[in-house]
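>>> Fold the following for me, if possible:
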Amino acid sequence: MKIVIAPDSFKGSLTALQVARIIKEELIKEIPDVQVEMNPMADGGEGTLETLVFATKGERIPIVSSGPFMEQVSTEFGILGDGKTVVIEIAAISGLPMVPIEKRDPLYTSTYGIGEVILNVAKDGYREFIICLGGSSTNDGGLGMLQALGVQFLDENNEEVPPLGESIFKVNKVNFATLNPIIHDCRFTIASDVDSPLCGKNGATYIFGPQKGVKEEYMKAYDQAMHRYARLIENHLDIDVQKNRGAGAAGGLGFAFLLLNTKIESGSRLIAEVTNLKNKMKDANFIITGEGQSDFQTMFGKVPSFVAKLANEADVKIILLSGSLGKGYEGLYDHFMSCHSITTGPMTLEECMENAETLLANEARNITRFLKVISEEGAKQVTADHIQRSVRSPTEVFGV
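Prediction:
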């Protein structure tokens, strides 16, 4: 029996790689001769760097950069197994989890550190980048990152504005002629499953601003300032990208990257291609995927939905094993053979997250025991069919 394990992370408790390893351990305990392929997944957010580095046998390189509040933070970037492609995860440099809840306000957070890392790595000779856009604490339209790359943003007094979200309200003049020339030779692939444009009701501020600390009464003014900032840049460069799919990703970082040599791809699709997931499914008997919580939103572009699509195309049975099953999960039975939650009774979110490893192992074991029975019954059926075909009738033996 071959089983492919392709989960997303259980955000806040287990990485996708940890989830895959726990499930694999339980499979091997119950079915020692099982063939297991671990293929951790991600969508461009937290954990994407780890997933890509693991899948390609690459390496993780430590580096120091400016964090959300322009403080010095220890972070990392990845180099894929090809030795030439760099992976940068936004969540590891200016991520929302790096900002205490009481301090969340994108007026005072920055994407400057992202530009710092890009420039430092580019100076080391790298030119191919995968940028994982997800989990940001920022909403500065990429202003901070562009400043770190050399772009000038000046206020009405011709003074450089600070690399913070509030500066989009102050920018009066922009100068891309000062962009570091090395960036012209770099190629960026954006991994993101966010389709939002930069501005408007479906844009960066209205959709993602609240979780980052934007107060409802400031929403309209913030969105208008973002639009004005973007038009200033677009007029300067004679370009129009703020309405493009993904421009609103990561508080407008998508927009900033679209001003460079960039293409945006579905995060789930990109990870699946890099990890060769489709080929691994071809001779598999079962696929196991999952996420922190599965509900009616799961089939709207989340990792399990993409894995299920590939599994169904390959005609392979797929099992969903998630931290919890939320509102409307019943609709997932149209796409998954079975749906499972790791919770064992009434539990708070905190309790579930604190005990996620044990809970996941227990439910993975339950699923494995069912798969073991299915495997054994299948083997018995094959043997019975073989015996039936092997037994000859008296007519065949004696000719009567």
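>>> From here on, just use CA atoms for contacts and neighbour counts.
OK.
>>> Can you tell me the element the closest residue to residue 169 other than its chain neighbours falls in?
The shortest distance from residue 169 to any residue other than its chain neighbours is 5.4 Å, reached at residue 225 (C-alpha to C-alpha, 6 or more residues apart in numbering). Secondary structure from DSSP states H and E places residue 225 in helix 219-237.
>>> what sits up against that helix?
With C-alpha atoms under 8 Å, 6 or more residues apart in numbering as the test, helix 219-237 has contacts from 140-141, 168-169, 171-176, 198-200, 205-206, 209, 240-242.
>>> try it again with 10 Å
Helix 219-237 has contacts (C-alpha atoms under 10 Å, 6 or more residues apart in numbering) with 107, 139-141, 143, 153, 165-176, 198-201, 203-206, 209-210, 214-215, 238-242, 251-252, 255-256, 259.
>>> is it true that residue 287 touches residue 281?
Yes: Residue 287 lies in contact with residue 281 (C-alpha atoms under 10 Å); the separation is 7.6 Å.
>>> For residue 96, see how far away the spatially most central residue of the chain is.
With distances taken as C-alpha atoms, centre = their mean, residue 43 lies nearest the centre of the chain, 2.4 Å away. Distance, residue 43 to residue 96, by C-alpha to C-alpha, to the nearest Å: 16 Å.
>>> Tell me if residue 318 really is in a strand.
Yes: judged by DSSP: H, G, I helix; E, B strand; the rest coil, residue 318 forms part of a strand.
>>> how about this one, so we can line them up?
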Amino acid sequence: MPGRVRIVAASDAFKDCLTGAEACAAAARGVRAAHPHAEIIERPLSDGGAGFVEALCAGGSHRWVARRVCGPLGEPVDAGFALHAGPDSASAVVQLSDAAGLALIPRSERNPEQTTTFGVGELIGAAIEAGAREVLLGIGNSATCDAGAGLLAALGARFLDDHGAPIERPTGADLIRIARIDASPLAARAAGVRFTVACDVSNPLFGPSGSARVFAPQKGADPAQVERLDAGLRNFARRAAEAGATFAPETPGAGAAGGVSFGLASFCAAALRPGAELVLDALGFDELLKGASLLITGEGRFDATSLSGKAAFAAGMRARRAGVPAIALVGATGQGWEAGLTSRAGPFERIVPITPAGMPYEDALRAASRLLEEAAARVVSPGGAPGPGPSRIADR
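A predicted model of the protein is given here:
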């Protein structure tokens, strides 16, 4: 390959085996094995879930602030946030999954009626106390369906039942019990703080496509619990309106993370943004693509859902608009994956599963780094890797 080429390796995490940074590093090793003199830019990605802090803070001047906070089931967990001290004010990056993530709960104990985002509010409160005047919150991979009530309670909001008794650490099951919301202590504490929520879905708060009906089963809810949670979310929206909130529960993204986005937008005037686009903008991704010969991106599983706000697809679309060829290296493909190909109006010349046919899942997890490295070497080598679309790297 004549001349020097510039390749952007920007990957989301591969669930249960590789962080975004590890995936980027593996892809970069593969490219260097085939083209030792290639210029490779590594950037981990996230859509607001796992790896959100890592993606926004990679190579930056943030410092990690550790905190022990309330976990999703009330147990203490070790978490933290990234703090950046700017010339005028500080900003913080918080990842909901660190304090209220599904991965923190054994599968047999998952129950979104019993989980809370209280610990996330403790992290945000600590960030505010540390001087943050801007909070970026990634809310993917949650174990909760509490409309952010737990988070808001940790920041000072008071939730009262029919008898005027306080609900101290609201869970999903508590939403139906809320008769009144007093947000004045919260308003005082969060005054002057700008909140941005990175959403990974566009669902409304409640209803047939709402948070409970679509996502609560993935968090351990049975059909009866789903109906109770949906009723609780409706009640929360009513009580929020009675407390003066004007954010509409039908707004796309209001149902993200069990309604956390609705709670923060209602009581903290949070701006909701697609998580992948927020991260790409923060990374200056369009600038990174200038002069690039190729984008290599990836995620654990590519299917039809990848086209709805996932980081790898969003990066591919940026590359397409920039005229940069893009290849996705993925753990596996699922139904609808073909829609990501350029032949189907998608951004990818190739979508290449890295896992050999017949390899057991646990073996694939253990070998993920090596498999990704080998796949990256193949796709940039003469002849490329099997799969749809041409394999090419050209000087640009």
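>>> Next, the TM-score between them, please.
Put the two chains on top of each other and the TM-score (TM-score structural alignment, normalised by the length of the second structure) is 0.91; 380 aligned residues with a C-alpha RMSD of 2.2 Å.
>>> For PyMOL, write the select line for the buried members of the contacts of helix 219-237 of the first structure.
Buried subset of those, written as a PyMOL selection, criterion 16 or more other C-alpha atoms under 10 Å:
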select buried, resi 107+139+140+141+143+153+165+166+167+168+169+170+171+172+173+174+176+198+199+200+203+204+205+206+209+210+214+241+242+251+252+255+256+259
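>>> now, which of the contacts of helix 219-237 of the first structure lie within helices?
Taking DSSP state H, the ones among the contacts of helix 219-237 of the first structure that sit in helices are 143, 204-206, 209-210, 255-256.
>>> Could you identify the residue of the second structure that aligns with residue 128 of the first structure?
Using TM-score structural alignment, the partner of residue 128 of the first structure in the second structure is residue 134.
>>> Next: residue 107 of the first structure.
Match for residue 107 of the first structure (TM-score structural alignment): residue 113.
>>> Next up, the contacts around that match.
143-146, 170-175, 216, 219-221, 225-226, 228-229, 232.
>>> what's the most distant pair in the ones in helices among the contacts of helix 219-237 of the first structure?
The distance between the two most remote of these (C-alpha to C-alpha) is 21.1 Å, for 210 and 256.
>>> rewinding a little: what's the residue nearest to residue 169 of the first structure aligned with over in the second structure?
Counting by TM-score structural alignment, residue 225 of the first structure corresponds to residue 232 in the second structure.
>>> Would you state the helices of the first structure in chain order?
Counting by DSSP H, the first structure has helices at residues 16-30, 48-56, 91-94, 112-123, 143-148, 204-212, 219-237, 253-258, 267-274, 277-281, 303-313, 349-354, 356-390, 394-398.
>>> The last one corresponds to what range in the second structure?
The reference is to helix 394-398 of the first structure. Going by TM-score structural alignment, helix 394-398 of the first structure lines up with nothing in the second structure.
>>> returning to what we had before: take the helices of the first structure and lay them out in a markdown table including distance to residue 100 of the first structure.
Formatted as a markdown table, these follow (distance: least, C-alpha to C-alpha, whole Å):
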| stretch | distance to residue 100 of the first structure |
| --- | --- |
| helix 16-30 | 24 |
| helix 48-56 | 22 |
| helix 91-94 | 12 |
| helix 112-123 | 18 |
| helix 143-148 | 20 |
| helix 204-212 | 10 |
| helix 219-237 | 21 |
| helix 253-258 | 21 |
| helix 267-274 | 27 |
| helix 277-281 | 36 |
| helix 303-313 | 27 |
| helix 349-354 | 17 |
| helix 356-390 | 23 |
| helix 394-398 | 81 |
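>>> Which of the ones you listed sits closest to residue 184 of the first structure?
Among the helices of the first structure, helix 112-123 sits nearest to residue 184 of the first structure (C-alpha to C-alpha), with 10.7 Å.
>>> That closest one vs the second structure - mean distance after superposition?
By mean C-alpha distance after the TM-score superposition for the first structure, the fitted helix 112-123 of the first structure averages 1.1 Å away from its aligned residues in the second structure.
>>> which other helices and strands contact that helix?
Contacts defined by 3 or more C-alpha pairs under 10 Å, 6 or more residues apart in numbering; DSSP states H and E place helix 112-123 of the first structure against strand 59-66, strand 72-79, strand 85-89, helix 91-94, strand 128-132, helix 143-148.
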